[in-house]
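**Q** Quick one, what's the 3D model for this:
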Amino acid sequence: MVDQSPAQKALVKLGLTRPIDLALHLPLRYEDETRITPLRNTREGDMVQIEATVTASEVQLHPRRQLVVTVEDGTGSCELRFFSFYPSHQKTMAVGARLRVRGEVRGGFWGRQMLHPAFRKAEGELPQALTPIYPTVAQLPQAYLRRAVASAMARVELPETLPPGLQPPVARFDRENGLQRPWNLRESLLFLHHPSPDVALATLQDHSHPAWQRLKAEELLAQQLSQLTAKRERALLRAPELRPAQAAGAPALHERLLAALPFALTAAQRRVGEEIAHDLARPVPMHRLLQGDVGSGKTVVAALAACVCMDAGWQCALMAPTEILAEQHFTKLIGWLEPLLAERGQQVAWLVGGQKKKERAAMLERIASGAAALVVGTHAVIQEQVQFKNLALAVIDEQHRFGVAQRLALRQKLARHGLEPHLLMMSATPIPRTLAMSYYADLDVSTIDELPPGRTPVVTKLIADSRKDQVVERIAAQVAAGRQVYWVCPLIEESEALDLSNATATHVALSEALPGVTVGLLHSRMPSAEKKAVMEAFKSGTMGVLVSTTVIEVGVDVPNASLMVIEHAERFGLSQLHQLRGRVGRGAAASACVLLYSTGDSGRLGETAKGRLKAMAETTDGFEIARRDLEIRGPGEFLGARQSGDALLRFADLATDGALLDWAREAAPQMLDQHPLLAEQHIQRWLGTKSDYLKA
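**A** Coordinates of the predicted model:
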């Protein structure tokens, strides 16, 4: 095997392994090196290229060490300043040298100046096209990358994959015939790698140029084709038909659960429950996303689906991303279902990573024998040694936290029967419509769009952390009135240890500031038993204040908690802030969420943080929050682990490319039906192996 150079390794690191990958590696921006501007025609702030002769060059030591070079072009002079430089630079810019220099002109008291401009000897012809500046990494110089892209463009085969009747709504003017004619992919790529200097740079930067539009249309089509293929492949698979098999005259398990519940379902819960039951009765694997705002009652809908499954004589698994959330589900489901299952000689099993060996072995045995009709747990549920007797329904909560590999592992659990389990994914982060049409095109989506009665609206207040003392006074008043309070510590991305020390320091400070109040501490490093004890104390009401890291983000349900304080709220994402806020307002008491923010050394909040906090203060609607979150973060980040970290849309923007997305959605089924080989070629060109991610 030939050793790779650092630059070749860097290409692999960027995923640029096929000629098509390099061809689709498009410039971030462009520099215009096609023209020389006389110095007398330059204005302050202009980015220009000049050709001039060095008339002076010296290293100055005050106020700091710098190389100062003066150049003249016959129409004027300009001073070039470099604060970091090498002897080779001094040699290239020796007095008498003729240079081509590119940089931003600054006017000053002493005349024109450029700071750290690009420079080289004035040799050879000027380029005929704009110079591309590509996204890159260390060890991969622009010049090497440009050569690699040019070589790939010469080698890559780009036969037209779009049939004549399915051209996207993108055109250009063909001067020779005075006609509008569509761009093809090769023309678009050649143009974007080397645009002619007369193009409006703004259309390249905002991706509105027809060449960009063509690429975006092709990319969206590849995504739609891939997802439609996955959906059709899934339709050919077989799943157990889950119809209640109750004894004559006896009510079905889900009916008995409804009768036993201490509350009535909302109309939205009933509607969604019927959609799921209809799917489960079909011999095709369900692939449904159940979305609803925080507190809309998704767990009871999942419990009803589990009842249908267990009543038909099959097993169900419910998997949550954290032990705290899994336990929350487990406690609810035990309360609702255990009395009903006990009559049938069945039970609910509990499976998490940190279990004692003996307890775990007992659980595995019950799961394998089928005595455990419902299994609740964390990632432990999908480990290899967990053998189900007959798993027919898998419910995944907060599904965006689970990677593709984990969802695939769940689907393997029924493989020996030659069947696929039904899959119900739940999310309290509602998916905006454009995202559902694009990234979730292969999913059926059910939405719980109303909250159960009795939920009190949560008032959200933005308070600068300089007023923290007033917040502590408010906490004291709430606790004195018999209420409970959450205090969530900031998320420190760099280090879990810093997260922990911060939470510990806050716990000490609040304990001192609130004498006579029990202040608890909860963080991810605590042993399970300790976490459990802290949560029990808070749930039972013996603990007034709970200081926590974000482990309480989802699922924790304490109706008596009426105040949520989120410290350094500017560090959190929008959906995370909304999830945290959803922990209060679960009882009858008026509830509030205080977003404590810090402006740091600059004295002001960044625009993104300001946008997030403003959205939180203006609305409690999860769907509106999700829409704004998508605007702020873009789809790649919004979806998290769904694509194992791969944002599958590199060029298209769901916020602005709605018309192209509509075209792609209409074109995909036609192309698959009428031109299947072209469709396969198109998917391979754009997605390669990434298309597998969409099938999970």
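**Q** make it CA atoms for all contacts and neighbour counts henceforth
**A** Noted.
**Q** So L158 sits against N184, correct?
**A** No. L158 lies out of contact with N184 (Cα atoms under 8 Å); the separation is 9.4 Å.
**Q** So the two - more neighbours on which side?
**A** N184 (19 against 13; other Cα atoms under 10 Å).
**Q** where's the more buried one relative to A154, distance?
**A** 16 Å (Cα to Cα, to the nearest Å).
**Q** Would you do the same for the sequence below? I want to compare the two.
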Amino acid sequence: MPDTKAPKAALSEPQKALIKLGLVRDIDLALHLPLRYEDETRVVKLRDCREGDTAQFEGTVTACDVTYRPRRQLVVTVDDGSDTCVLRFFNFYPSQQKSLAVGTQVRVRGELKGGFLGWQMVHPTCKPAGGELPTALTPVYSTVASLPQTYLRKAVLGGLARADLSDTFPPGVTEALKPLVGAPREALTFLHQPGPEVPLASLEDRNHPAWQRLKAEELLAQQLSQLQSKREREVLRSPALAAKPGGLHEQLLGVLPFQLTAAQRRVGEEIAQDLGRNLPMHRLLQGDVGSGKTVVAALAAAIAIDAGWQGALMAPTEILAEQHFRKLIGWLEPLFAPKGLRVAWLTGSQKKKERTEMLALIASGEAALVVGTHAVIQDLVQFKNLGLAIIDEQHRFGVAQRLALRAKMKDTGQEPHLLMMSATPIPRTLAMSYYADLDVSTIDELPPGRTPVITKLIADSRRDEVTQRIRSQLAEGRQVYWVCPLIEESEALDLTNATATHEALSAALPGVMVGLLHSRMPVPEKKAVMSLFTGGQMGVLVSTTVIEVGVDVPNASLMVIEHAERFGLSQLHQLRGRVGRGAAASACILLFSTGESGRLGETARARLKAMAETADGFEIARRDLEIRGPGEFLGARQSGAPLLRFADLATDTELLAWARQLAPMMLDRYPELAEKHTARWLGGKSEFLKA
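**A** Below is the predicted model:
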């Protein structure tokens, strides 16, 4: 185990690499499981092998030459008595050439490729022949350049030997989970050093009882940590904020230019009940793109402000924050004016004078509602009495940022109520695990007047047809988005950049104002472009994904997403939600490129198929979880608390249900075991699960 207290200079490169990988404690090393295994336990004859086998054989080197066609390479021929195999090394050293001199007896391991010219291996591993064969499969671990597998294997086995791996399950609970390997040490020892008789398939698909044991342990640690944080929060206190008859909440309902949907009313009541208690609200408000989350947030803020407290709304981008700000000012400022209250605006790009003025309004309490980006949580921002913190697109924020907003009232011994909003619906299995400590409200209907968006998949080779479709939309007085995934050329990703697309569309659409928007533009330029598009003067907006959330232009009826195969499902769904916001029939064109292979990859095909088949955000989220795993939904929630490394939410639902049931009983009856179990699995990271 690396000594993390030793001076940096005193640590060897492999020790520094262990720390970089997060392998600090003995238990970290023990839980660093192999990516795959190599079978070095037997030597075979070449005549018994088949194309594609990973084989290990012994033989005599009969030729060793450096050739230069088609490129410089070391070509070695080895004869094992039954057949010969040519070994090719494109990167090699003089010492390697020397160790493979003609007449040398070698043991070779690699993937066999066949052909008219006989067997070949490219960059196989070679060592002297003879010597004892291992008795277990050889583990291959995830590592970094300065950490050789041999060093890492030794470190892992050392950590495994030293770690406290006593059983932390309460007595009798494993009976419900047959078949499980008896104890953590037994399971881990097996997975680090499985015998040659173990089918590789059972290790790779993680169905072996040893894997099941670790999955159960991991899910239990996660459930214990979240239940513990929920109970700790129940001890904390927040101001009880009750809606007043005839107050701001009712006044706002009276001046809104539309009727609330039944779903908006329902979630509004759920939030109002939470705010009326002196326990901190910790609620996730989820609703599809355009379902009207902002007005629900405004009504919640009205309750807090009416009770004499401040509200804050934090959004991940300036465009989204400004969108909220405009709506909230329109609804609330006329109601605030008679009371001498203001809506404050805070972003990183503000001029110093304006910023100083806003900070003074917030500190005095005159700013009843503060809207902004990350600037809202900076140390200089002192609230007089923050009662409600609202975080939009919560998965786009880091855990530390969410904790910082909640900590704004620490001095008073109270916590603000916390409302998190997301247009990426959380699948049920994810809600059961990573959001087990949250109450979830769902807006499951769209406001009337939203038109369904037709989604079409079109190959990149038909771009001219798409340009023609744009012309016809513009002729009808409509506006168009064109979204690109990159803003500059990259050798690795041969994508048409946003600038080139902007130039091409400007040339193809003479007389039409075509705008360009990307994340590296100065803020004033972004604002100028957006105001031209929002005002209707600009016909086409070419953009990177900065318009993914928060842009509301009802006149835009066509969305073209270039290289759609490179976007995640949730992101595609968010982008599609930018059109269909008015009365005009709207469409989303997913332009895809098949690249040199001429065909789409399996994952990309599944994503695009899902987009064409459904507009239901929850169905999209379910399929995204299947395709991509949980990272897309959690965003930075996992900073410091890793995503599940071993369990799979899509397939391990029974284990998850078992862990959810066991966690409260274990906390109540076996608190010492519960504490030991979470410390083993999460270390100091459980704090992050509370954000």
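**Q** Identify the residue of structure 1 aligned to I470 of structure 2.
**A** Superposed on structure 1 with TM-score structural alignment, I470 of structure 2 falls opposite I475.
**Q** Confirm that its match sits in a helix.
**A** Yes. The assignment for I475 of structure 1 is a helix, going by DSSP: H, G, I helix; E, B strand; the rest coil.
**Q** Now do the contacts for the alignment partner in structure 1 of A300 of structure 2.
**A** Alignment note: A300 of structure 2 maps to A305 in structure 1; criterion TM-score structural alignment. A305 of structure 1 makes contacts with 254, 273, 276-277, as judged by Cα atoms under 8 Å, 6 or more residues apart in numbering.
**Q** what about G515 of structure 2, which helix or strand?
**A** strand 514-517 (DSSP states H and E).
**Q** that older thread, who touches both of L158 and N184 of structure 1?
**A** By Cα under 8 Å, 6+ apart, no residue touches both L158 of structure 1 and N184.
**Q** Over in structure 1, find the residue span the strand holding G515 of structure 2 aligns onto.
**A** Using TM-score structural alignment, strand 514-517 of structure 2 pairs with 519-522 in structure 1.
**Q** Figure out how far the matching stretch is from the centre of its chain.
**A** 30 Å (Cα atoms, centre = their mean, to the nearest Å).
**Q** mean shift between that stretch and structure 2?
**A** Taken over the aligned residues, the distance from stretch 519-522 of structure 1 to structure 2 averages 2.2 Å (mean Cα distance after the TM-score superposition for structure 1).
**Q** Just tell me the aligned range of the helix or strand harbouring C593 of structure 1 in structure 2.
**A** Element membership of C593 of structure 1 [criterion: DSSP H and E] is strand 591-597. Residues 586-592 of structure 2 are where strand 591-597 of structure 1 lands when matched by TM-score structural alignment.
**Q** average distance between that stretch and structure 1?
**A** When structure 1 is overlaid, stretch 586-592 of structure 2 sits 1.0 Å from its aligned residues on average, using mean Cα distance after the TM-score superposition for structure 1.
**Q** neighbouring contacts of that stretch?
**A** So stretch 586-592 of structure 2 is contacted by 451-460, 463, 556-565, 576, 579-580, 608 (Cα under 8 Å, 6+ apart).
**Q** From S364 of structure 2, how far off is the residue lying closest to R463 of structure 2 once chain neighbours are set aside?
**A** Leaving out its chain neighbours, the residue that sits closest to R463 of structure 2 by Cα to Cα, 6 or more residues apart in numbering is L591, at 8.0 Å. Computed as Cα to Cα, the L591 of structure 2 to S364 of structure 2 distance reads 52 Å.
**Q** neighbour-wise, which of these two wins?
**A** Legend: neighbour count by other Cα under 10 Å for L591 of structure 2 and S364, higher for L591 (21 against 14).
**Q** how far away is that one from D464 of structure 2?
**A** 12 Å.
**Q** From the contact counts, what lies against the lengthiest strand in structure 1?
**A** Secondary structure of structure 1 per DSSP state E: the longest strand is strand 47-60. Judged by 3 or more Cα pairs under 8 Å, 6 or more residues apart in numbering; DSSP states H and E, the packing partners of strand 47-60 of structure 1 are strand 66-72, strand 98-104.
**Q** with structure 2 superposed, average distance for the first one?
**A** Following the fit onto structure 2, the mean deviation recorded for strand 66-72 of structure 1 is 3.2 Å by mean Cα distance after the TM-score superposition for structure 1.
**Q** In structure 2, what range does that strand match?
**A** By TM-score structural alignment, strand 66-72 of structure 1 lines up with residues 73-79 in structure 2.
**Q** Over to stretch 21-39 of structure 1?
**A** Using TM-score structural alignment, stretch 21-39 of structure 1 pairs with 28-46 in structure 2.
**Q** same thing with stretch 152-161 of structure 1?
**A** The aligned range for stretch 152-161 of structure 1 is 159-168, by TM-score structural alignment.
**Q** Now the matching stretch: buried residues?
**A** 159-160, 163, 165, 168 (16 or more other Cα atoms under 10 Å).
**Q** and it, how far apart are its ends?
**A** By Cα to Cα, the extent of stretch 159-168 of structure 2 from end to end equals 18 Å.
**Q** measure the aligned partner of G683 of structure 2 in structure 1 to G15 of structure 1 for me?
**A** In structure 1, the residue matched to G683 of structure 2 (TM-score structural alignment) is G688. Taking Cα to Cα as the measure, G688 of structure 1 falls 11 Å from G15 of structure 1.
**Q** What of T518 of structure 1?
**A** 53 Å.
**Q** higher neighbour count, these two?
**A** T518 (17 against 12).
**Q** Fine by me, we can end here.
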